[in-house]
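Q: this one's structure only:
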C-alpha cells in the first residue's frame, strides 16, 4: 500500500514523518502524544531533541496543540485534515472481508427499501459511526405502474411502483366522490406511466398531461388526485442507523452526544444539517469546525453521492467522532458507493 504524505510547503520531509507518526499514535490511543511515544512507537531514527523541536514547529503551524502544560500534543482540525490527506490513497483490500461480503449479499436484494436499510446498518457497524443514506431522489424516478384500492368510504390506498423498484405508498382522501376505481386507475396509469415524478409534478402545475381530450370533470378529478400524491414531500427521505455507536464512544462527552442527537433526532433537523453541506459531485469530508456547527465540532462528516449511469440520485453520509481511523471509513464508504451505483445502474 502506498501512502501519500502531504503537508504544506512549510513542512520538510522529516517534519511530515513526525506529524504522521503523531497522528497515528493519537488516533490509536486517543491520548496526548509525547516525543518519547513518537520514538517508541515508530521507526524514526531521529534524536528526541529533534522530534521535540519538530513538534514545537508543528504546534506553531497549527497542526497540533498542547491541551495543558503537563500533557503531550493532540491533533487540531488542520492536523486531522493532514492525516486524512495522507491516507486517502490507501485502499485496503476489502474484497474478502466480512463487511464486503455482507455488502455484496445485500446488493443482491431486489427490494430497494431492504437494500438501503441493510446497507445503512452494515456500514454503521463497520465504521462504528452514524450512517445516513438518502433515498433515490423522487423527481428522477420513472413511474412503472399505479395501483389504487379502496380502504373505506372516502379513502383510497395508492401504491406507485418506479423503475428502480422504489415504491411510494400513500392514502388519499377523495370525499364522497362516486366513481369506478378500476376505470379511474386505468386513466391515472395512462396519464403517468412512463413519466418521471419530476415531469409529473411539472405537468400538474402546467396542466399538460397526456389524454387532455378527456371530459373536463374527469380531467379535474385526475389532476386533483395526482396533486394529492405527487406534490407531497416525502417526510422520511433518509435511512439512518448507528447512534448507539456514537453514544458508547469513549472520546465524546455528553455535550457532544447531545449536540448530535438534537441535530438528527427528527427529519426536519436532519434535513437542515445535511442540506447545509450543499450539492457536490464527489467524495467530501468535513472535519471539526468545517461541519459548521459548534455542537458538532468534535465530529467529522464523510459524504459521497451514489449514481445511476452517472446521474446523481442520492447521498451517503457517515458521521463519526473526528478522532477515528480515516482510512477505514474511506475504504468502506468507497466500497459501498461503488456497490450502490452498480446496483442502480443495472436496473
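A: Thanks, I have it. Bear in mind the structure is a predicted one, so any value in this text is a computation, not a measurement. Residues are numbered from 1 along each chain as shown.

Q: rest of the way, CA atoms for contacts and neighbours
A: OK.

Q: Tell me where the stretch 151-300 of the chain has strands.
A: All strands of the stretch 151-300 of the chain, identified by DSSP state E, counting those that start in this stretch, fall at 155-162, 167-173, 238-241, 284-287, 299-308.

Q: Could you export the ones you listed to TSV, including columns for distance to residue 136?
A: Output for the strands of the stretch 151-300 of the chain, formatted as TSV (distance: least, CA to CA, whole Å):
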stretch	distance to residue 136
strand 155-162	11
strand 167-173	11
strand 238-241	9
strand 284-287	19
strand 299-308	9
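
Q: Put this next to the previous one:
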C-alpha cells in the first residue's frame, strides 16, 4: 500500500482503539494527542475526511467526532498482523481451570464460563458433534430383571444414557452377552456407521436374545442420531446488558435470538477445521436480529478433526485482538482435553 494509505489506516486503527475503549466518538485532536502518528492535526483531519468518504468511519451527529463503521471494523480485523497474546499466567490459569473438569459436561460449562469472563461478552460452545465421533464403549446396567440402562460413550467423552424396557425378564449372563455383542460390533466405528451396524445386530442376534436386542438396537440408533437442541451452552448473557448503549433499540432482539439455538448454530456454520478464526461484523451476520453484533468463532477439535464450534457474541465495538486471542486459547485447550493430550 502507498504510504498515504498506510497513514490513513493508522488513523483508522487509532479511532477503533479509542472508540472501543471510551465508547465516545473520536476527534482529530484526540488522535494527535494520544497517538504518536508523526503528522499534524490538519493531516489527520484530511485522512478522517477520506476515511469517511470511503465509508470506514461515520459521524453519529453534528459537531461530534467519528466512529468506526462495520466496513471500518472489517478492514481493521482483516489487517490485524498481531493478536494481543495472553500472558503466561493467563494461559496457565486457563489450563488449570479446564483440566479440573470431571467430565464432558463439566468441560463445556467451564469453557463457556471462562470465555465469558475473559472477553466480557456472551460465550457459546457447541457440544462435540456426534457425526465426527466414534464409539468408545457401550455399557448395559441392569436396573430390574426386565429393564437396563444403555450408556453410549464416544471418543470425545460425550455420554448418552437411555432406559430400555426389554419386554421380558433377562438374566445377568444374557445382559453380559448383549453387552459383548454391542461392543464387539460397534466400538471404534464412526457413529454414522455404528447406526447401520446396530440395525444389523438384530439379524445376527441369537434367537433367544433377538427380541431384547431389537429393543436395544432401536434405542441405540435413536441415540446415534444428532440432537441439535442438546448441543449448545451459553454463558455471560448479562454482559450484553452492561453495554446496552451499543444496541440502540435492538438489545431485546439480540437476547431473543440467542435463545433460538438454530440461530446460534448458524454462527458456527463456517467452521471447517480446528483453529480457524471467523469474524462476522454487523451486517455480515445472516440473522437480521444479530446485525448489531459481532461474532468471533472458531472450530475446536484434535488432529484436524472438527468436533464443534465455540465463540463469543458482543457489540461491534469490541476488543477484537484480545477477543480473538482468548477464543483461540480456550479452543486449543478444549481440543487438547477432549483428545486426551
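A: Arrived safely. Just so it is clear, the structure is predicted and the values come from calculations on it, not from any experiment.

Q: hang on, the earlier thing: wait, which of the strands of the stretch 151-300 of the first structure is closest to residue 270 of the first structure?
A: Distance to residue 270 of the first structure, taken as CA to CA, is lowest for strand 238-241 among these, at 8.9 Å.

Q: and of the strands of the stretch 151-300 of the first structure, who's closest to residue 48 of the first structure?
A: Residue 48 of the first structure lies closest to strand 284-287 among the strands of the stretch 151-300 of the first structure, at 30.7 Å (CA to CA).

Q: What residues in the second structure pair up with that closest one?
A: Using TM-score structural alignment, strand 284-287 of the first structure lines up with residues 278-281 of the second structure.

Q: rewinding a little: and the strands of the stretch 151-300 of the first structure: which comes nearest residue 76 of the first structure?
A: Ranking those by their distance to residue 76 of the first structure (criterion: CA to CA) puts strand 284-287 first, at 9.8 Å.

Q: Leaving out sequence neighbours, find the closest residue to the equivalent of residue 152 of the second structure over in the first structure.
A: Mapped onto the first structure by TM-score structural alignment, residue 152 of the second structure lines up with residue 160. Spatial nearest neighbour of residue 160 of the first structure, excluding adjacent residues (CA to CA, 6 or more residues apart in numbering): residue 146 at 4.6 Å.

Q: Wasn't the one you found part of a strand?
A: Yes. Counting by DSSP: H, G, I helix; E, B strand; the rest coil, residue 146 of the first structure falls inside a strand.

Q: Check the alignment and tell me where it lands in the second structure.
A: By TM-score structural alignment, residue 146 of the first structure lines up with residue 138.

Q: I'd say its match and residue 152 touch.
A: Yes. Assessed by CA atoms under 8 Å, residue 138 of the second structure is found in contact with residue 152 at 4.8 Å.

Q: all strands of the stretch 1-150 of the first structure, in order?
A: 64-65, 74-75, 130-134, 143-152.

Q: on that earlier part again, next, work out how far apart the match of residue 152 of the second structure and residue 324 of the first structure are.
A: Using CA to CA, to the nearest Å, residue 160 of the first structure is found at 42 Å from residue 324 of the first structure.

Q: Same question for residue 216 of the first structure.
A: Residue 216 of the first structure is 62 Å from residue 324 of the first structure, by CA to CA.

Q: Name the residue in the two with the higher neighbour count.
A: residue 324 (21 against 10; other CA atoms under 10 Å).

Q: wait, doesn't the more buried one sit right on residue 26?
A: No. If you go by CA under 8 Å, residue 324 of the first structure and residue 26 don't touch, sitting 9.6 Å apart.

Q: show me where the stretch 1-150 of the second structure has helices.
A: Applying DSSP state H, counting those that start in this stretch to the stretch 1-150 of the second structure gives helices spanning 3-22, 28-34, 41-53, 70-78, 88-99, 104-119.

Q: no wait, the stretch 151-300 of the first structure
A: With DSSP H, counting those that start in this stretch as the criterion, the stretch 151-300 of the first structure has helices at 181-192, 197-206, 216-230, 243-247, 254-264, 267-275.

Q: and the shortest one, which stretch of the second structure?
A: This means helix 243-247 of the first structure. Matched against the second structure by TM-score structural alignment, helix 243-247 of the first structure falls on residues 237-241.

Q: for the matching stretch, which positions count as buried?
A: Buried residues in stretch 237-241 of the second structure, counted by 16 or more other CA atoms under 10 Å: 237, 239-240.

Q: And stretch 248-260 of the first structure, by the same measure?
A: For stretch 248-260 of the first structure, using 16+ other CA under 10 Å, the buried residues are 252, 256-257, 260.

Q: what's the closest non-adjacent residue to residue 270 of the first structure?
A: The nearest residue in space to residue 270 of the first structure (CA to CA, 6+ apart) is residue 264, at 4.4 Å.

Q: Can you give me the neighbour number for the counterpart of that neighbour in the second structure?
A: Applying TM-score structural alignment, one finds that residue 264 of the first structure aligns to residue 258 in the second structure. Applying other CA under 10 Å, we find 20 other residues in the vicinity of residue 258 of the second structure.
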